[in-house]
Structure formats: structure tokens, C-alpha cells
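Asker: I would like to see how this sequence folds:
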Amino acid sequence: MSPVETRTLLADHTTLRLGGPAGRFVIAKTTDDLLEATRAAGEPVLLLGGGSNLVVGDAGFAGTVIKIATEGWRFDGAEVEVAAGQNWDEFVAAMAGEGFSGLECLSGIPGSVGATPIQNVGAYGCEVADLLVSIECFDRRTGEIVTMTAADLGFSYRTSVLKGSDARIVLSVRFALRDDGLSAPIRYPELARLLEVEPDQQAPAERVREAVLELRRGKGMVLDADDHDTWSAGSFFTNPIVRPGMLDRLPDDLPRYSARGGVKLSAAWLIEHAGFAKGHPGPGGRVSLSTKHTLALTNRGPATTGDLLALAREVRDGVRARFGVTLVPEPLLINCDF
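Answerer: Alright, predicted model coming up:
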């Protein structure tokens, strides 16, 4: 295990490139290192993967930050078990390249494998919950390593029982993939049009992966150090789910989709029609909505987390005033208020 570092800036470990110092910072490259660091840390603990879904306050995090850097995967019959610290997109690319399919619609998403079940990562009609079999995790309350099935994880839209708690630490994730090289049925209209297939048809997984990457690049959602539109935490707001009775008070042309618990609305549409265009600036122009996609809040270079949250509040309050819908942030907020 790497030696414990102090005052490491978390801005150097998040895709937003924002965040103050960690009280203590340690890198765990093996599962044994991760368990040792967790047991020695006490409270509080912040678990860090790729840093793509975190907004860390300017004051940083006073406790111990453990960067999970475990890597690799192994096949077990028709299933594959992946280390929690494995780079997600590298894993997805390898599976598609070897003829295993199911994850291709989740291509280009930054971060680590262990973070994907926490918020039930999803894109282009696919969610981690669709393919996850189980996770192995360390339960800090009992000191035991336990297996949790997909049913145990209580998956819902962009959440699970793991979100917002460090009581259980993901060590590995097990997926069931197909070996026919064909994607799942294409459910997302934009993707179907690009692939020139009918909705619910299948396509070669590698072709689907390339199409998804093309769409994501066009929205600034594939990391690029030279492109400030990618200095973000991805989509900052989740698509809100409302009761059907609320639809009578909303515009007829607002995109809506059936969802568990109600009707899912397009957060991007709400933001744009509340008067916030792509590139809308925040304080001093140091932050802005992405010039490519209104759901991403971006760091233009010299920003602070305070700047970013001021812009987020402006957008949230504007949408609520215009439509009566309250947007909720998707990334985890660490030592900062929204």
C-alpha cells in the first residue's frame, strides 16, 4: 500500500478538477491494501475511484481519502468478475473487442467499475442493473466480506442502497454478459438513428460502442484534457420523476417517459426552456453550462467549487420558478451545500 499522504488536493483526482485538500490520502492497489486502509482509517472515510461523480468542497475533506486502484477481471463461466478500481471504459472496450456484449451502450463513461452499481449508472437505454449479478463488498459495521445480489442492492433510477453511505465498500462486481457479439435491443431513438436500425433491433456490439462514443463526444461527455466542456461531473442533474397528476401543469411538448414511480421528464429540456442556453455562464465566467450539453456544469479553468454550486443553484431555482419542478443533483456532494 502507498504511504499516507497529507494535504493532497482532491482537485487533482476529480474530473471537475475542483476540490480542496484531503486530511489523509492513500492509494490501495490490491484488495488486501483496500481492506487494511479501511480498517485503519476510522471515521470519516471518502472512497475515491475515477473521481467522475464527485463535487468536493473548497475546504476539502478532513478525514481519510482512499483511492481504489485495484485492477483486472476474470471469467467464471458465463460471468465476469471485475475489480472495483478497474477503469470502467477500458473494461467495456475490452469486452466489446473480445465479442462479449451487453455493456456497449455504457461506453465512454468515466470512472471505475466499483462506482457503477452505487448509482446504477445508465445511458442510451441501458443500466448497470440490467447486467449486474452481484457485488462483493466489505461491511464496515460487521467487519465481514459479504456478497450482495442485484436484488439486495435496491436499484432504482440512478441510485441503490449503497449511494450516500460508506458502510459497505465495493471490492468487485460480477456481470453476466452475452458471447454472441450482438448488442442488447437498441432502445434509444438517437442511437438507433445513428446506427440506421429500427428501435429494438440489435447490432454488432463494437459498432454500437463506436456510435455511443460518437454521440458522447458530440455532447462533451468523453474526457479530453484540452476540452473544458469535459471538465465536469457528467450530467449534473438527474431527469426528474414526477407523479402523473402533475403533467397537466407542464407543457405538452416536454419530453416524458414512463418510469418506475411516475413519469420521467427531460432535465435538459426543462433547463433550456427555463432560459438557460448552452454555455450559460456562472460567476465571472469561471464556470458555465457546457457549450455542447445543458446538463453538464463545467469548470472553465480558474473556478472554485463555490462557483460551480452558485451556477447549479441558479439553474435549479430558475427551473423551479418556471415549471414547479425541482432538479436534484446526480453527483455526490462532499463537504459542500446545494
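Asker: rest of the way, CA atoms for contacts and neighbours
Answerer: Noted.
Asker: which stretches in the protein count as helices?
Answerer: Under the criterion DSSP state H, the chain carries helices at the ranges 31-41, 88-97, 189-195, 205-218, 267-273, 305-323.
Asker: for residue 6, which of those is the nearest?
Answerer: Among the helices of the chain, helix 31-41 comes nearest to residue 6, with 13.4 Å by Cα to Cα.
Asker: which elements pack onto that closest one?
Answerer: strand 22-28, strand 61-68 (3 or more Cα pairs under 8 Å, 6 or more residues apart in numbering; DSSP states H and E).
Asker: excluding its backbone neighbours, what's nearest residue 323?
Answerer: Counting by Cα to Cα, 6 or more residues apart in numbering, residue 250 is the residue found nearest to residue 323 once chain neighbours are left out, at 6.8 Å.
Asker: thinking again about what came up before, want to throw the helices and strands packed on helix 31-41 into CSV with mean neighbour count and distance to residue 12?
Answerer: Shown next, in CSV, are the helices and strands packed on helix 31-41 (neighbours: other Cα atoms under 10 Å; distance: least, Cα to Cα, whole Å):
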stretch, mean neighbour count, distance to residue 12
strand 22-28, 21, 11
strand 61-68, 22, 12
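Asker: now distance to residue 259 too, for those, in a markdown table please.
Answerer: A markdown table is the format used below for these (distance: least, Cα to Cα, whole Å):
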| stretch | distance to residue 259 |
| --- | --- |
| strand 22-28 | 38 |
| strand 61-68 | 33 |
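Asker: second input sequence below; structure requested for side-by-side comparison:
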Amino acid sequence: MLPSPTQRLAPLTTLRLGGPARRLVEATSADAVVQAVRDVDAAGEPLLLLGGGSNVVVADDGWPGTVVHVANTGRVVERRPDGSVLLTVEAGTDWDDVVAACVADGLGGLECLSGIPGRTGATPVQNVGAYGVEVADLLVDVDLYDRRSGAVRSHVPAAELGLAYRTSVLKGRDDAVVLRVRFALPGTDASAPVRYPELARTLGVEAGARVPAAVAREAVLDLRRGKGMVLDANDHDTWSAGSFFTNPVLPEEQVPAAAPRFPAGPGTVKVPAAWLIDHAGFRRGHPGPGGRVALSGKHVLALTNRGGGTTAELLELAREVRDGVRSQWGVTLSPEPVLVGCRI
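Answerer: Purely as a prediction, here's the structure:
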């Protein structure tokens, strides 16, 4: 029997790619998420958890089991005696809605993470970061469902999550399901210190300065729009999974002489993957097989679906870019999105 339209996964991903699931369950509360996962585990079926679909590449064959769509929403703001704020957010809440609401409420801290697609539950898994701020800077703890024990673990401290550059101990595993997330915010309307040079130049301030959070948010959104990194159904440059490759962290002696670099620990530096791609001969808009997928016309780090593409075509383009960079620079780029039923 052919899958029904509600079982198609492509419309649930920002790439708009991916085949059908055998079954799709919409879970609109944390309890519903837990029960859905327990039911799938009891039935011995393959489980895929899907939130905003912004950091995932799903195979053309789809998923052979059940997809639980995490859709529990809501946030709670608690003022603490020292004036700071504890922000509790349900995992299925749209991330940019959270940032926008905080800025509207006069709460700074998250504004540099504006415009990032996806759901809040994914932010600690990926240790989401942008423009000099990452989730690890503000994360207090998370509530998890532990599939191995069948128990809900409340207030698991951020220190136990192994947060590092675009990763955590939660990434690449499916036995711990994020149910809600808590952040500590300063409680004022000032932005986080502006550390990212491009953002500082845009705002006309020195590195380390603070500006009103609303001003920083608009500047970040403008920068992201210019790179095709704010979702727009009419702009195929945004039909992507965001940055497809992570910025490699390399020993200093392995870094190309002309490459930009940023400190990443003793003896190592982080090199922009976009620079490596561009200087390996790949330009904005570089087409993949058949021309239905391509590098973004605004940003070489994003692989995009131009309409009618397939996951297989996207992965072929990813391999071409990866292999080209490796041939030119001796550096192997690693994908940032989660690859479901596929690999490069």
C-alpha cells in the first residue's frame, strides 16, 4: 500500500527531501512523546525522532518504521532573586519563536542565535551556535527520556552533556530523548557581548561591546538573510539543512597559509569550511547532478534543493565537494546534519 501524504517526510524537512515513513505520530506534549516512544520500543519497531527537520538529511527510501514528530510547545519565564531569568522551553517549540519572544520581552542573551531553523529540543544536541554565541553559554539543564531504563530524567545538568563545537554526548544516538530545555539569561535587554567580527562590523561596535538585544537580533537576521540562511518558501537558497559541513579543527601546522583561522585550543585552530570549499574551486550556485541540487547562490557552505531534487543527488554533490577539498587541501570535511538511512 502506498504511504499517505501525512507519512511523507520531505514536507517535514527544510531540504524538502526524503521518502516516506511507515507510520508517523504527532506528539503534542512531553507525556505524548514519552508514550509514543515507549509504544514503538514495545513493538520492536525502528524509531526516528523528528523535530523541525532543519538539520537532517533523509534517504529517498524514507524510514522503515515509526517517526515520532516532536511537537510539544510552550515556554515559562521565571525571574530569580538575583535578577536573572530561568527560561524553560518545551522541546517541540520553534527555536526562532523562542528567541523572538525573549527579545520582545526585553531579555537578552539568545539574540545571536536568531533565524536558526528547527525546534528547541535539538539545540543542546547540536550545541547550536552562531555569531559568537552557542547554546553551551546559556544552557542550565535538560529533561530527558531514557529509552534504556524507560525513565524520565529531570534536570540533567549541562555539564553532563559533553557540549563541544556543534556536538554533545546526545548527538548521533537515539537512546535519550530531549523533552524540555532550560536556559539562564541575564535578565536585561542588553545583548550578549558582540564577539563575532562580522557582526561587530555590521553593528559598528568594538568586539566585546553590548547593544540592545533587539538591535543585535535584526543585524543577525539581516546577515543570515544575505546568506540564504533564514527560511523562505519562495527562496530555494533556503531549501537546505543549513551549513552542510562543520568548520574543521586542525593542528596549526596543517592549516593552509592563506586560510583564516580562529583559536580552538592548545596547538589547534578552527578553519572556515566555506573558505576551503571556495578555494578548492567551488563557487556559489555550483550545480549537482541534473541541476536539481546545487550549492547555495549566496553561501557555498549550504547544499540546496532547487526543486525536484533527490537525496541521492544531494549526497553526490556533497561527495564532490568533500573530495575536492580533500584533494586540494588534504582536509576531510565532516557533515553537520544528521544523515538518516544514508551517508556520504
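Asker: the helices and strands packed on helix 31-41 of structure 1: which one's closest to residue 208 of structure 1?
Answerer: strand 61-68 (29.4 Å).
Asker: just to revisit the earlier point, what about the residue nearest to residue 323 of structure 1, how many residues nearby?
Answerer: Using other Cα atoms under 10 Å, the number of residues around residue 250 of structure 1 comes to 12.
Asker: check contacts around residue 211 of structure 2.
Answerer: For residue 211 of structure 2, the contact set (Cα atoms under 8 Å, 6 or more residues apart in numbering) comprises 190-191.
Asker: and if you look at residue 14 of structure 2?
Answerer: Applying Cα under 8 Å, 6+ apart to residue 14 of structure 2 gives the contacts 52-54, 231, 238-241.
Asker: how about 10 Å then?
Answerer: Counting by Cα atoms under 10 Å, 6 or more residues apart in numbering, residue 14 of structure 2 makes contact with 52-57, 117-118, 231-233, 238-242, 304-305.
Asker: that one and residue 113 of structure 2, how far apart?
Answerer: Applying Cα to Cα, to the nearest Å, the value for residue 14 of structure 2 to residue 113 of structure 2 is 18 Å.
Asker: map residue 309 of structure 1 across to structure 2 for me.
Answerer: Using TM-score structural alignment, the partner of residue 309 of structure 1 in structure 2 is residue 315.
Asker: which residues touch the residue nearest the centre of structure 2?
Answerer: Centroid check for structure 2 by Cα atoms, centre = their mean gives residue 55 as the closest residue, at 5.0 Å. Residues counted as contacts of residue 55 of structure 2 (Cα under 10 Å, 6+ apart) are 13-15, 117-118, 122, 126, 240-244, 336-339.
Asker: tell me the counterpart of residue 37 of structure 1 in structure 2.
Answerer: Checking with TM-score structural alignment, residue 37 of structure 1 has residue 36 as its match.
Asker: typo on my end, residue 134 of structure 1
Answerer: Matched across to structure 2, residue 134 of structure 1 falls on residue 141, judged by TM-score structural alignment.
Asker: mind listing what its match touches?
Answerer: Residues in contact with residue 141 of structure 2 (Cα under 10 Å, 6+ apart) are 88, 124, 154-161, 180-184.
Asker: mind checking how far it is from residue 167 of structure 2?
Answerer: From residue 141 of structure 2 across to residue 167 of structure 2, the span is 16 Å (Cα to Cα).
Asker: same deal with residue 225 of structure 2?
Answerer: Counting by Cα to Cα, the gap from residue 225 of structure 2 to residue 167 of structure 2 is 25 Å.
Asker: contact partners for residue 128 of structure 1?
Answerer: Residue 128 of structure 1 makes contact with 102-103, 106, 116-122, 150, 155, 158, 175, according to Cα under 10 Å, 6+ apart.
Asker: mind running it again at 6 Å?
Answerer: 120-121 (Cα atoms under 6 Å, 6 or more residues apart in numbering).
Asker: just the one 5 residues further on next, same as before
Answerer: For residue 133 of structure 1, the contacting residues are 150, 174-175, by Cα under 6 Å, 6+ apart.
Asker: ok, now residue 25 of structure 2?
Answerer: Contacts for residue 25 of structure 2 (Cα under 6 Å, 6+ apart) come out as 68-69.
Asker: change it to 10 Å
Answerer: By Cα under 10 Å, 6+ apart, the contact set of residue 25 of structure 2 is 6-7, 32-33, 36-37, 49, 66-71.
Asker: re earlier: can I get the helices of structure 1 in CSV including mean neighbour count?
Answerer: Listed next are these as CSV, based on neighbours: other Cα atoms under 10 Å:
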stretch, mean neighbour count
helix 31-41, 17
helix 88-97, 19
helix 189-195, 16
helix 205-218, 19
helix 267-273, 21
helix 305-323, 19
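Asker: out of the ones you listed, which is closest to residue 21 of structure 1?
Answerer: Judging those by Cα to Cα, what sits closest to residue 21 of structure 1 is helix 305-323, at 12.6 Å.
Asker: sorry, back to before: what about the residue nearest to residue 323 of structure 1, distance to residue 15 of structure 1?
Answerer: Applying Cα to Cα to residue 250 of structure 1 and residue 15 of structure 1 gives a distance of 34 Å.
Asker: done for today, thanks.
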